[in-house]
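Peer 1: fold the following and give me the result.
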Amino acid sequence: MSFFTYKNGEMHAEGVTLASIAAQVGSPFYCYSAGALRAAWKEFADGMKGMNASICYAMKANSNLAVVRLFGEMGAGADIVSVGEMRRALAAGIPANRIIYSGVGKKPSELMAALEAGVGQINVESSAELETLNAVAGQLGVKADITIRVNPDVDAKTHAKITTGRKENKFGIDIDLAREAFALAGRLPNLKVVGVAMHIGSQLTEVQPYRDAIVRVRELITQLRTDGHKIDRFDIGGGLGIVYADETPPSIAEFMAVVAKETAGLDCELTFEPGRRLVGEAGVLVSEVILVKPGSAKTFVIVDAAMNDLIRPTLYEAWHDIMPVRQPRPDAATIRCDIVGPICESGDFLAQNRDLPPLAAGDLIMVRSAGAYGAVMSSSYNTRPLIPEVMVDGTRFAVVRPRPTIEEMLSAERIPPWMEKIKA
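Peer 2: This is a model prediction of the structure:
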């Protein structure tokens, strides 16, 4: 079921027209469908039925407080990669014991903040981090529950910038060195090893890489238990893909069938950390056409959203479907064009060489599948304010992150005293 559809010639988010939101909040803006978020969660939760498993939402995909709160109310924990995300999770109502702290570069002060908050699990990614965490836990007089993230050296067959499970990636401890790391952890008095973690990449559209990785980690768990370690948890991570263009990602049921088969008899509590799969297709970016600029080589449709608002096309060569907010006639002609923004960079585009119905100044467009790695990766480059985020639920909507004013942006900066003008 799509929660973004044309009705009476106008694109709706559930029961609200995108044009009416634009009239009230201005453009560009992100729009999230609460119904789509709930539906994605339900598919995942239904797929886990009968399994000893839990979901910790990967906040890096979309950390808006309203989104995190919605998942938390349905039972999600949070997978975080910074103290800032931890503070967001707590502010959204996620209990500390349902928070997992991941990431390759945690400072001692950050580890201390996590332990003081009472996070339920820390995923350690290096032997050096084991030593640091042990020292910090000792200072606080606590014992830290940890898993060690291993790198299974499996090709996730996804974009090079979002694969995380190969030996050349910075994440985790090489699986061939994992037993040594677990032995070290077992000797450190302030750590309690509770399990093994993995995460092999993002936007995976096949289940075979998961199967290969789970098989390798399952063998490791058997070895670790032989070594005397008590392994009760297997954190499988996330990474399931969504539809951007013509992908056919596996269903949750298909994915869960693979997990259930390959972990049968392992006697571990499983943790899943979906991010993109829960929020990606539940969000869109809405932008207004500023002008159309015909050229000898191609036509440029210049819109008010830019690479600072959605960097995925520039950073990952990512495809996002783009549609007019007002439904075109079935027989409407198309033009070959680039959809570009106002930023002073040649890489500032949302799409290139697209065939779209003719557009004119003032028209609105919708960029699909923008709920993940959209707003969270945005910036204020060219002193462009971060754009609003809106959540729709049925026939109502609310701004869940307002657009800051230029004055608010400037007020966060300071002129050094020696540059201040001397008053007479």
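
Peer 1: please make it C-alpha for all contacts and neighbour counts, starting now.
Peer 2: Will do.

Peer 1: so for the chain, the centremost residue is which one?
Peer 2: Ala61 (1.2 Å; Cα atoms, centre = their mean).

Peer 1: quick one, strands of the stretch 301-424 of the chain?
Peer 2: Residue ranges of the strands in the stretch 301-424 of the chain, as given by DSSP state E, counting those that start in this stretch, are 322-324, 335-340, 349-356, 364-367, 389-393, 396-401.

Peer 1: turn these into JSON lines, columns for mean neighbour count and distance to Met86.
Peer 2: Putting the strands of the stretch 301-424 of the chain into JSON lines (neighbours: other Cα atoms under 10 Å; distance: least, Cα to Cα, whole Å) gives the following:
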{"stretch": "strand 322-324", "mean neighbour count": "19", "distance to Met86": "34"}
{"stretch": "strand 335-340", "mean neighbour count": "20", "distance to Met86": "35"}
{"stretch": "strand 349-356", "mean neighbour count": "18", "distance to Met86": "31"}
{"stretch": "strand 364-367", "mean neighbour count": "24", "distance to Met86": "30"}
{"stretch": "strand 389-393", "mean neighbour count": "21", "distance to Met86": "20"}
{"stretch": "strand 396-401", "mean neighbour count": "16", "distance to Met86": "18"}
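
Peer 1: any idea which of those strands gets closest to Gly93?
Peer 2: strand 396-401 (15.8 Å; Cα to Cα).

Peer 1: can you name the residues in contact with the closest one?
Peer 2: In this structure, residues lying in contact with strand 396-401 by Cα atoms under 8 Å, 6 or more residues apart in numbering are Gly15, Val16, Asn64, Leu65, Ala66, Pro388, Glu389, Val390, Met391, Val392.

Peer 1: here's the other one to compare against:
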Amino acid sequence: MDHFLYRDGVLHAEDVPVTDIAAAVGTPFYVYSTATLTRHFHLFDEALEGMDHLVCFAMKSNSNLAVLKLLGEMGAGIDVVSMGEYLKAKAAGVSGDRIVFSGVGKTRDEMRVALEGGIRQFNVESEPELEALNEVAISLGVTAPIALRVNPDVDAKTHAKIATGKSENKFGIPIATCREVYARAAAMDGIDVVGIDVHIGSQLTQLEPFRLAFTKVAELTEALRADGHNIRRLDLGGGLGIPYERSNDAPPLPLEYGEVIKETVGHLGCEVEIEPGRLISGNAGILVSSVIYLKNGEGRDFLIVDAAMNDLVRPSMYDAHHDIVSVVEAEAAVDQHPVDIVGPVCETGDTFAKARNMPPLASGDLVAFRSAGAYGAVMASEYNSRPLIPEVLVHGDQFAVIRARPTFDEMINRDTIPEWL
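Peer 2: The predicted structure follows:
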């Protein structure tokens, strides 16, 4: 469910006509719904009711400060994967004891900043990382709370580029050998072993891979406790998918996901962390674009819009589907015809959809890409020297620009020319 609905024939973001936002900020732009973000966070929070838990928003899906502040004020923790994300989470008002630091390539500088600024835990992904963290913690006179990320060798049944829990993936420590690594960690003066971390992938549409992975985590918890470790926290990652194609069967609900967690690890008495990103922010945002031209080609027509692959890379990178709709609702009786929806970037890969049935559209008409709140703005670039596009947050009948579009001068002036040129 989201809060982007037609009223009087015009798509609204909550109570704001999308046409009003377009007139104020220009296209293309992202717009997020406060009501949808709030609802989706609470769905996860309620799914784990009765368990000691923390819902940590995976900010790699959407790192805007306003979004982080909104979720943080509701009690969310934040899952970060870089120093920049850590500092943005802190800038949004999230305290260090609610920030989890994940990622396979943490540097010593990142470790130092997080230890000095406060951190809930590091999810450690390798033995070299563990050794480096121990050394940094000792140099600061502190201990670093850690969970080892274990790789359970479970097929998440998702896109190969976002699967993270199989043995050939770069993530985590093989579950078959991790007891030895836990023993090493426990002997380190700068390390405090608090739990286990697992994350098997993103955009999962079935519960069975979660069940398999969490069952392995439960067995490992009991084995590690038998080895003398005080395992008191389980970070079960995120990955629950969203319905990008509304005609398809919907993925499992957070409530069903929560039941799997309770069934597999609920008996262990551990605090549970989960790290949803896409399901909280994905359907909470849309990308709005204007039609530039309708180009009639040989055997196909092209709808050329002012958004491009640098603004929303998912279709180009993952062959991802986004529903694309006219902002002004087409009458039911209007005939639709197939068009390729493309952007202006000089790459054939700058294609959002092929042979997509759309109502008649003309230059200046607005279209909306649904389910664009996750991995949209955060993955954008200035390819072809196209400025990053604005982000807008709606709250009821109000809206505010939460990241402005840079001017061309601002973009150009970031470069410097050396004296010898």
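
Peer 1: now the residue nearest to the centre of the first structure: how far from Tyr373 of the first structure?
Peer 2: Counting by Cα to Cα, to the nearest Å, the gap between Ala61 of the first structure and Tyr373 of the first structure amounts to 5 Å.

Peer 1: and for Leu356 of the first structure?
Peer 2: 25 Å.

Peer 1: cool, Met391 of the first structure as well?
Peer 2: Counting by Cα to Cα - Met391 of the first structure and Tyr373 of the first structure are separated by 16 Å.

Peer 1: one step back: find residues that contact each of Ala61 and Tyr373 of the first structure.
Peer 2: Here Ala61 of the first structure and Tyr373 share the contacting residues Arg276, Gly280, scored by Cα under 8 Å, 6+ apart.

Peer 1: other SSEs contacting the longest helix along the second structure?
Peer 2: Looking across the second structure with DSSP state H, the single longest helix is helix 208-226. Applying 3 or more Cα pairs under 8 Å, 6 or more residues apart in numbering; DSSP states H and E, we find helix 208-226 of the second structure packed against helix 254-265.

Peer 1: quick one: the helix it packs on to helix 208-226, angle?
Peer 2: 30 degrees (axes from the mean of the first three to the mean of the last three Cα atoms, to 10 degrees).

Peer 1: so which bits of the longest strand seen in the second structure are buried?
Peer 2: The residue-count maximum for a strand in the second structure (DSSP state E) belongs to strand 285-296. Across strand 285-296 of the second structure, burial judged by 16 or more other Cα atoms under 10 Å covers Gly285, Ile286, Leu287, Val288, Ser289, Ser290, Val291, Ile292, Tyr293, Leu294.

Peer 1: could I get the contacts of strand 396-401 of the first structure as CSV with distance to Met48 of the first structure?
Peer 2: CSV is the format used below for the contacts of strand 396-401 of the first structure (distance: Cα to Cα, whole Å):
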residue, distance to Met48 of the first structure
Gly15, 30
Val16, 32
Asn64, 25
Leu65, 25
Ala66, 24
Pro388, 34
Glu389, 30
Val390, 30
Met391, 27
Val392, 27
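
Peer 1: how near is Val25 of the first structure to Leu224 of the first structure?
Peer 2: Taking Cα to Cα, one finds Val25 of the first structure at 55 Å from Leu224 of the first structure.

Peer 1: ditto for Glu180 of the first structure
Peer 2: 10 Å.

Peer 1: I'd guessed Arg211 of the first structure sits against Val258; true?
Peer 2: Yes - in this structure, Arg211 of the first structure is within contact of Val258 by Cα atoms under 8 Å, at 6.6 Å.

Peer 1: hmm, Ala213 and Val265 of the second structure touching each other?
Peer 2: No - between Val265 of the second structure and Ala213 there is no contact under Cα under 8 Å: 10.6 Å.
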